[in-house]
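K.L.:
Build me a model from this:
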Amino acid sequence: MNRKQLIKEIQKKRSFLCVGLDTDLSKIPGHLLREKDPVFEFNRQIIDATADYAVAYKPNIAFYEALGPKGWESLNKTLEYIPKDIFTIADAKRGDIGNTSSLYAKAFFESMDFDSITVAPYMGVDSVKPFLEFEGKWVILLALTSNEGSKDFQLFGAANGKPLFQEVLEKSSQWGSPENMMYVVGATRGEKIGEVRKIVPDHFFLVPGVGAQGGSLEEVAKYGMNRECGLLVNSSRGIIYAGSDHNFAQAARNEAGKLQQEMEALLDMYL
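P.N.:
The predicted structure follows:
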């Protein structure tokens, strides 16, 4: 999916919601465990319930890798089930160099046909460029994350007074473009989102941290929205685990619908 198509979906659905498919066998409703593929059945019902409101789905690859071959099968079935007009994100956070990165890219972009993948930039351009060589695919680069440990490095001041995340943004924006690169910017950072937006005014942000992590959707829009929206705001646990019984999918739909209504109001306010 290209940038124009993604923006069109945001405009059509009046939403910039990304639903995180962090599917954990220990958390899904117990009755699903009797299914042949409980993970896929859970995902299928979540997708059916939320596709009206979501413009993106983001499977967290670790939840599938941990299950071995069955997990990869569940992931592939999930990816095939997601409607083709919805953006897909492999939340894999890969970061290596040379042939290794090329093969990671081939795995997620060719074998599985994800639209995008999250990538860690710590090893520099060598770890990112191979992903950018796939036409029509996106790199979502870790820039300023919402976890507590991000302070260890991302906010650390360089010799010239710039924190590391600013150096990452300035340097990496030369590798790709707003047509094939996004940035992960955590919702719990408030005004820091505005600092990121000043450096990369036209790029899309994937924003985790709204919902269970306590980030404010209003602040994200205030500091991060650009003239084309430029945001994909992710909610995982807050949506997919909103219910724990046979009505879990309806509970997920209700939560996704609430977020979509808030997002529509924010789009009307800022665009």
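K.L.:
Only C-alpha atoms from now on, for both contacts and neighbour counts.
P.N.:
Will do.
K.L.:
Now do the buried residues in the host helix or strand of residue 10.
P.N.:
Per DSSP states H and E, residue 10 falls inside helix 3-13. Residues of helix 3-13 classed as buried: 3, 6-7, 9-11, 13 (neighbour count, 16 or more other Cα atoms under 10 Å).
K.L.:
cool, stretch 195-209 as well?
P.N.:
Residues 196-197, 200-209 are the ones in stretch 195-209 that count as buried (16+ other Cα under 10 Å).
K.L.:
Give me the next element, helix or strand, following the helix holding residue 10.
P.N.:
Using DSSP H and E, the helix or strand that directly follows helix 3-13 along the chain is strand 17-21.
K.L.:
how many other residues sit next to residue 111?
P.N.:
Close neighbours of residue 111, defined as other Cα atoms under 10 Å, add up to 10.
K.L.:
can you give me the helices in the chain?
P.N.:
Using DSSP state H, the helices of the chain run over 3-13, 38-50, 61-65, 69-81, 98-106, 129-132, 164-172, 191-199, 217-224, 237-240, 248-270.
K.L.:
Tell me which of those helices sits most buried.
P.N.:
Highest mean neighbour count among the helices of the chain (mean count of other Cα atoms under 10 Å): helix 237-240, with a mean of 23.
K.L.:
hang on, residue 249 packs against residue 49?
P.N.:
Yes. In this structure, residue 249 is within contact of residue 49 by Cα atoms under 8 Å, at 5.8 Å.
K.L.:
list the contacts for the residue nearest to residue 105 when sequence neighbours are not counted?
P.N.:
Nearest residue to residue 105, sequence neighbours excluded (Cα to Cα, 6 or more residues apart in numbering): residue 131, at 5.3 Å. Contacts of residue 131 were listed using Cα atoms under 8 Å, 6 or more residues apart in numbering, and they are 101-102, 105, 138-139.
K.L.:
ok, back up a step: between the buried residues of helix 3-13, which is nearest residue 126?
P.N.:
The nearest member of those to residue 126, counting by Cα to Cα, is residue 3 at 24.5 Å.
K.L.:
Not counting its neighbours along the chain, what's nearest the closest one?
P.N.:
The spatial neighbour of residue 3 that comes closest, neighbours along the chain excluded (Cα to Cα, 6+ apart), is residue 179 at 5.8 Å.
K.L.:
To check against the first, give me the structure of this:
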Amino acid sequence: MTRSELFEQIRRKRSYLCVGLDTDINKIPRYLLDTSDPVFAFNQQIIDATHDLCVAYKPNLAFYESLGVNGWNSLEKTVNYIRYNYPDLFIIADAKRGDIGNTSGMYAKAFFDAMDFDAVTVAPYMGEDSVTPFLTYVGKWVILLALTSNKGAFDFQLMTENGEKLYEKVLKTSQYWGTSDNLMYVVGATKAEMIADIRQLVPDHFLLVPGVGAQGGSLREVTEKGMNDQCGLLVNSSRQIIYASDGEDFAAKAREAAKEVQIEMEALLDAHRLL
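P.N.:
The predicted structure is shown next:
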């Protein structure tokens, strides 16, 4: 999916919502455990209930890998279900990979060839040769970790050397590896006060922003500081939406929660004259 296609979907759906499929088998409604694939059964209903309100889905691979081969099967079925039924949606593998070049090449092959994700989150710590194998795939995206929402971000990302923070170094250097057409950045909503500065460093790139909702980030603040002339934001919400209810009405309640976010996003897009 190209940047213009992603922006067109944002305008059409009046939303820049990404729904995180952090599907924890211990949190899904108990009655689903009687199905042959509880994780997929949960995801399927969430997707059917929210697909018209969001532009992206982001499975967090830890929740699938922890279940072994059954989890991988659930993940593959989830991606295939979205591809077949809602092909306009952007699918992100929240995998946080990053290794030496030949290993990264195999990770890229796994997510882009075998699994047909649109994007994968990648850690920049090992440098250019660990990232560029992902960038060789036409129409696919790298979403590079820049400034994350967890408290441990202060351990390294905000360290300063010669007046420059580490995350700023990541943003400046990585722009030589890719372009705004294949490279996005993860910026946590709980660091919203820094998003304006980040937008100055990467004016044209999309930002994937987790931390809105259950983690306490403000959608309005993120939007005011981070939106550009093509929106430039994918704001992720996971627990607030997918676990809005633990009963048999979980999908309906997930839709209600997603709709609330979409309505707010529509107003913000309109205020920025993007509709």
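K.L.:
TM-score them against each other, please.
P.N.:
Superposed pair, TM-score by TM-score structural alignment, normalised by the length of structure 1: 0.99. Supporting alignment: 270 aligned residues with a Cα RMSD of 0.5 Å.
K.L.:
Show me the subset of the contacts of residue 131 of structure 1 that structure 2 keeps too.
P.N.:
Counting by both residues aligned by TM-score structural alignment, their matches' Cα atoms under 8 Å, structure 2 reproduces these contacts from the contacts of residue 131 of structure 1: 101-102, 105, 138-139.
K.L.:
Please convert these to JSON lines, extending it with distance to residue 271 of structure 1.
P.N.:
What follows is these, written out as JSON lines (distance: Cα to Cα, whole Å):
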{"residue": "101", "distance to residue 271 of structure 1": "38"}
{"residue": "102", "distance to residue 271 of structure 1": "38"}
{"residue": "105", "distance to residue 271 of structure 1": "35"}
{"residue": "138", "distance to residue 271 of structure 1": "24"}
{"residue": "139", "distance to residue 271 of structure 1": "26"}
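K.L.:
Just give me the closest of those residues to residue 83 of structure 1.
P.N.:
Nearest to residue 83 of structure 1 among these, with distances taken as Cα to Cα, is residue 138, at 18.2 Å.
K.L.:
I figured that closest one was touching residue 182, is that so?
P.N.:
Yes. If you go by Cα under 8 Å, residue 138 of structure 1 and residue 182 touch, sitting 7.2 Å apart.
K.L.:
circling back to that earlier point, in contact with the counterpart of the residue nearest to residue 3 of structure 1 in structure 2, which residues are there?
P.N.:
By TM-score structural alignment, residue 179 of structure 1 lines up with residue 181 in structure 2. With contact taken as Cα under 8 Å, 6+ apart, residue 181 of structure 2 is in contact with 2-3, 141, 205.
K.L.:
ok, now how distant is residue 181 of structure 2 from residue 265 of structure 2?
P.N.:
Using Cα to Cα, to the nearest Å, residue 181 of structure 2 is found at 23 Å from residue 265 of structure 2.
K.L.:
re earlier: and of the contacts of residue 131 of structure 1, the nearest to residue 227 of structure 1?
P.N.:
Nearest to residue 227 of structure 1 among the contacts of residue 131 of structure 1 is residue 138, at 20.2 Å by Cα to Cα.
K.L.:
Look up how far residue 100 of structure 1 lies from the residue nearest to residue 105 of structure 1.
P.N.:
Separation of residue 131 of structure 1 from residue 100 of structure 1 (Cα to Cα): 11 Å.
K.L.:
repeat for residue 124 of structure 1
P.N.:
In terms of Cα to Cα, residue 124 of structure 1 sits 14 Å off from residue 100 of structure 1.
K.L.:
for residue 71 of structure 1, same thing?
P.N.:
22 Å.
K.L.:
One more: residue 121 of structure 1?
P.N.:
From residue 121 of structure 1 to residue 100 of structure 1 the distance is 14 Å (Cα to Cα).
K.L.:
do residue 9 of structure 1 as well
P.N.:
For residue 9 of structure 1, the distance to residue 100 of structure 1 - Cα to Cα - is 33 Å.
K.L.:
burial measure for the closest residue to residue 83 of structure 2 other than its chain neighbours, as a count.
P.N.:
Nearest residue to residue 83 of structure 2 in three dimensions, chain neighbours excluded: residue 89, at 7.7 Å (Cα to Cα, 6+ apart). Applying other Cα under 10 Å, we find 20 residues neighbouring residue 89 of structure 2.
K.L.:
so what corresponds to residue 89 of structure 2 in structure 1?
P.N.:
If you follow residue 89 of structure 2 across to structure 1 using TM-score structural alignment, you land on residue 86.
K.L.:
how about that match, what does it touch?
P.N.:
9, 54-57.
K.L.:
Residue 185 of structure 2 too?
P.N.:
Per Cα under 8 Å, 6+ apart, neighbours of residue 185 of structure 2: 143-146, 205-208.
K.L.:
Strands - which of those land there?
P.N.:
Residues of those located in strands (DSSP state E): 143-146, 207-208.
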